[in-house]
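Chemist: requesting a structural model of the entry that follows:
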Amino acid sequence: MPQHSNASLFVWFRILFNCRFYYPVFTILFLDLGLSIGEFAALNVVWALTSVVLEVPSGALADRYGRRPLVVAAGILMVLEMAVLCLMQPGHHDLVLWLFVANRVLSGAAEACASGADEALAYDSLPEAERSTLWPQIMARLSRGMALGFVVSSIVGSVLYDPHSVAAMLRFMGLNADVAKTTTMKLPLLLCLGTAALCLVVTLRMTEARTPTPKMPMLQSMREAWGSILQTGGWMWRTRAAFALIVFGLVFDSMIRLFLTVASNFYRLVGIEEGWYGVIGTGVSLLGLVTAGWMETSARVMNVRQNFLWLGLVVLGGLLAAAHPQPGWAGVALVVPLFLSMRFLQFFLSHYLNEIVDSAQRATALSFRGLTINLAYGTLTLLFGWQTGWVGGRLHLSADDPRVFAESLKLWPWWFAGTVVLAGGWVLLRSFSTAKDEHSGGESRH
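Modeler: Down below sits the predicted model:
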């Protein structure tokens, strides 16, 4: 049946789209190709801005004209973004920089097309009466699949990136040959190009779950799409539960994701060699297999406030550990909760938001979630770039110096705690000011 087919294909799509072989060495890939920390931060802002500009319009288009075309477009864009990365030539700074700009634009566009559309397609394919039961099971299955995917991609990607590991493998196979770093740097990228092609095949096998809106003149189509965006945005602004999920989601996600983005830099800071990065990713992924069942249990036995409270404490503890790094494996072990917290956050946001949003505007609402999260991440990445420049100037060191990175981490727990308090205050103020509106309009839809 299409219901079960779409749900299974959705799991495969997310795994292939997100489990990338270059993620264990993401930050150092930029640096080893000759870019600076400042350029790295700016390129991630380019990615976030692209995603922000396209995020909600793509969700509105998916709601009106079908979710499958947007998911297929995401698969095509992923192939293109990985093809651009494979063209990288170390030692040619300007060429590398502009290829990365193209890659970040294509990647942001792919993220925007997938965000909302893939989840809405899978969710609405399920029997309506069973969605609240089946969706947590599918998300738990996705978490387990992602965990296994990250096991494979983390080990393979980090090992292939390290020329010493590749040379050791060749010697084991009876081939006594050294491999240049410029060659091994591209191996994870080429593998990602292969998984991107598989991801595209998966999207082409998906089937539309809803009857798309009939075609109409372009001007009318654009007017109605923007009307749908404004209507959904207004509902999310007025509805307390949706507003709170979006606000706390962007605060949590931006901080966690910023640390995950620079995780390879943190490993270098505590003295872990590149060849071990995949082992770390594997360990975290294996823990993800164990914790997948905890997500369903948390959603069943605790309410949304309790789940976000304990998750916030876990994130704060991980950031404090990063701010005071211990050398070697002890330092890595103490920040593992940050990696696991992202899985729980994504599960909670998907579970609670899908429960309250109307099917006709599901992709648009989920795209608003992606829009705010990516906007917050891009802003925080830009602030991180400024922060390293300021700290470097204060310490009279280059912004790329590891001591600057270590000093920058000390401010992160306080930033997270402060933004959580501000978010909580904003949600309370909005709750008092919009309770009447929600009673008369927002909740009548459910």
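Chemist: when you work out contacts or count neighbours from here on, use the C-alpha atoms and nothing else.
Modeler: OK.
Chemist: next, name the residue at the spatial heart of the chain.
Modeler: Against the mean C-alpha coordinate of the chain, by CA atoms, centre = their mean, the closest residue is residue 257 at 7.0 Å.
Chemist: residues in contact with that residue?
Modeler: Counting by CA atoms under 8 Å, 6 or more residues apart in numbering, residue 257 touches 342, 377.
Chemist: what strand or helix carries it?
Modeler: helix 240-261 (DSSP states H and E).
Chemist: for that helix, what is the distance to the chain centroid?
Modeler: Centre-to-centre, helix 240-261 and its host chain are 11 Å apart (CA atoms, centre = their mean, to the nearest Å).
Chemist: what strand or helix carries residue 27?
Modeler: Per DSSP H and E, residue 27 falls inside helix 26-32.
Chemist: angle of the longest helix anywhere in the chain against helix 240-261?
Modeler: For the chain, the helix with the greatest residue count under DSSP state H is helix 362-395. Orientation check (axes from the mean of the first three to the mean of the last three CA atoms, to 10 degrees): helix 362-395 against helix 240-261 gives 50 degrees.
Chemist: helix or strand right after helix 362-395?
Modeler: Immediately after helix 362-395, counting by DSSP H and E, sits helix 402-409.
Chemist: quick one: contacts of stretch 73-91?
Modeler: With contacts defined as CA under 8 Å, 6+ apart, stretch 73-91 is touched by 17, 32-34, 95-96, 99-100, 102-104, 106-107, 109-114, 182, 186, 189-190, 192-193, 196-197, 199-200, 203.
Chemist: another sequence for comparison is provided below:
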Amino acid sequence: MSARQARFRFLLLIALRWLPVGLTIPVLVLLPLERGLTIAQAGMVGAVQGFVVLILELPTGGLADALGRRPVLLAAGVINLVALAVMCVADSVALFALGWLLQGVYRALDSGPLDSWYVDQALAADPDADIESGLSHSSVVLSLAIAGTALVSGGLVWLGPIGPMSALTVPVVLALALSGVSTLAVALLMSEERPALGGGATTGDGGPVRGRAALAASLRGVPTAIASALGVVRRSRVVFALIIVEVFWSFGMVTFEKLMPVRLSEVMGDPDSAAALMGPVSSAGWAASAAGAALIPLLVRRIGGPWAGFAMRIALGLGIVGMGLLAGPVGVITGFLFTYAAHGASSPIHMSLLHRQAEGEYRTSLLSLNSMVGQPGFSVGSIMLTAIAQSVSVSAAIVVGAVVLAVAAPLYLVRPTFREPIDGGTTPASALTPGGI
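Modeler: Modelled structure (predicted):
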């Protein structure tokens, strides 16, 4: 497979992966309320996903590195189908909690393997492959997929119920069908050659282990993959800096994911009108995110990845401040769209810098660790910033979140003294580099 073919398959799989998400984003919070749950109960069952992801993120990343990206993504797809099926019929706290629990398992399994598969395939075909552009284009595709199906979801709800299905259930049913297509595409389009089945284990005659023995050998390799990822963070000050950036970033994301609707309601003086406006505004935000991701390769080529990351993190902070301080709906929405453009540009830079530090078969474990630390960062941000919003003001909470997010920008400029080996071995003197990521 050529690097170009790997990129095409990667982008197609990304689109299929996120189309169902756009359908469910506008309705999954409202669906439990329609079926009799209180707002507090809906918030409680929704939190189950975050806790499950926090617990499973790193072990599942290790599983992908040990067993392979394709089988883990196939398992994730099947679990997602079950989760969405549960959501379609759930009518109690217990069933909604089960649905979100399964969604958490799915998100943990799904986090990292597809990106890692693309990078490994592209670099195997061409060691000089431009993975930054591929990852940037994936952010564009992701954003456009969500923006498009979010509008479709709103249209389906506007059309009303279909037979026995309520209007809010229809997008979830369609998401279930599209998720089936996505899982089938993974089975057909992903090809993967592991160095040796079962993490390198062999039989008595020296052949590779297969069947149940291969699965057992792969599972035994999970702790090694996890330990290797943690070892890279411990040895590499660049990787450690990127992980800390992710924590601060996730803290600040609370401003535009949770506080934006509150801020818009505040300036409009009408919660119902603000809620109606958030649908198209969110879709426009994802389109702005796609535009930011599409333009970022030009900036990276001009000033380099670390400085581009620094610039985009400062721009993101300024956009959030605008969202919190600009007057009127137009000012708030302008700040929101600028924020999403900078957010979309920041993501491929961050992931490219992390990929460049994560060479070898344990790449997914390091990506999962990066994703995992974002969970407590977002949770702490939710608690602290909502408390500030209630006790001081929504604007004050948004500005605090912007400052926390932007203060980590200089960490992108940390320079390595050498590239640490992924397996924890000794780095020869010839591996020393003059710096830069």
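Chemist: returning to that earlier point: following the helix holding residue 27 of the first structure, which helix or strand comes up?
Modeler: As assigned by DSSP H and E, the chain's next helix or strand after helix 26-32 of the first structure is helix 37-65.
Chemist: and stretch 319-335 of the first structure, end to end?
Modeler: Chord length of stretch 319-335 of the first structure, first to last residue, is 7 Å (CA to CA, to the nearest Å).
Chemist: what residues sit buried inside that stretch?
Modeler: By neighbour count on 16 or more other CA atoms under 10 Å, the buried set for stretch 319-335 of the first structure is 319, 320, 321, 322, 323, 325, 326, 331, 332, 334, 335.
Chemist: ok, and the closest non-adjacent residue to the second one?
Modeler: Taking CA to CA, 6 or more residues apart in numbering as the measure, residue 320 of the first structure lies nearest to residue 413, with 5.7 Å between them; neighbours along the chain are not counted.
Chemist: contacting residues for that neighbour?
Modeler: By CA under 8 Å, 6+ apart, the residues touching residue 413 of the first structure are 316, 319, 320, 323.
Chemist: looking at the second structure, which of those residues hold up?
Modeler: Retained in the second structure by both residues aligned by TM-score structural alignment, their matches' CA atoms under 8 Å are the following of the contacts of residue 413 of the first structure: 319, 320, 323.
Chemist: residue 415 of the second structure versus residue 177 of the second structure, what's the distance?
Modeler: From residue 177 of the second structure across to residue 415 of the second structure, the span is 47 Å (CA to CA).
Chemist: swap in residue 117 of the second structure?
Modeler: Relative to residue 415 of the second structure, residue 117 of the second structure is positioned 27 Å away (CA to CA).
Chemist: look at the two and report which has more neighbours.
Modeler: residue 117 (21 against 16; other CA atoms under 10 Å).
Chemist: please say which position in the first structure the more buried one maps to.
Modeler: Under the alignment (TM-score structural alignment), residue 117 of the second structure pairs with residue 121 in the first structure.
Chemist: please apply the same query to residue 67 of the second structure.
Modeler: In the first structure, residue 67 of the second structure lines up with residue 65, judged by TM-score structural alignment.
Chemist: so that match touches residue 209, yeah?
Modeler: No: using CA atoms under 8 Å, residue 65 of the first structure makes no contact with residue 209, being 11.4 Å away.
Chemist: how far off helix 37-65 does the helix holding residue 257 of the first structure point, in degrees?
Modeler: Using the same axes, to 10 degrees, helix 240-261 of the first structure lies at 140 degrees relative to helix 37-65.
Chemist: list the buried residues of helix 240-261 of the first structure.
Modeler: 240-257, 259-261.
Chemist: now do the buried residues in whatever helix or strand comes next after that helix.
Modeler: Following helix 240-261 of the first structure in sequence order, the next helix or strand is helix 263-269 (DSSP H and E). For helix 263-269 of the first structure, burial by neighbour count (16+ other CA under 10 Å) applies to 263, 264, 265, 266, 267, 269.
Chemist: thought the second one was touching residue 27?
Modeler: Yes: under the contact definition of CA under 8 Å, residue 264 of the first structure touches residue 27, with a separation of 6.2 Å.
Chemist: quick check: residue 19 of the second structure is in a helix.
Modeler: Yes: applying DSSP: H, G, I helix; E, B strand; the rest coil, one finds residue 19 of the second structure inside a helix.
Chemist: pull the number of nearby residues for it.
Modeler: Using other CA under 10 Å, the number of residues around residue 19 of the second structure comes to 24.
Chemist: ok, it - contacts?
Modeler: The contact partners of residue 19 of the second structure, by CA under 8 Å, 6+ apart, come to 145, 146, 148, 149, 175, 178.
Chemist: can you pull out the strands in the stretch 201-350 of the second structure?
Modeler: Counting by DSSP state E, counting those that start in this stretch, the stretch 201-350 of the second structure has no strands at all.
Chemist: and the helices in it, which stretches?
Modeler: Remark: helices assigned in the stretch 201-350 of the second structure by DSSP state H, counting those that start in this stretch are 211-220, 222-235, 237-254, 260-268, 271-303, 305-325, 328-357.
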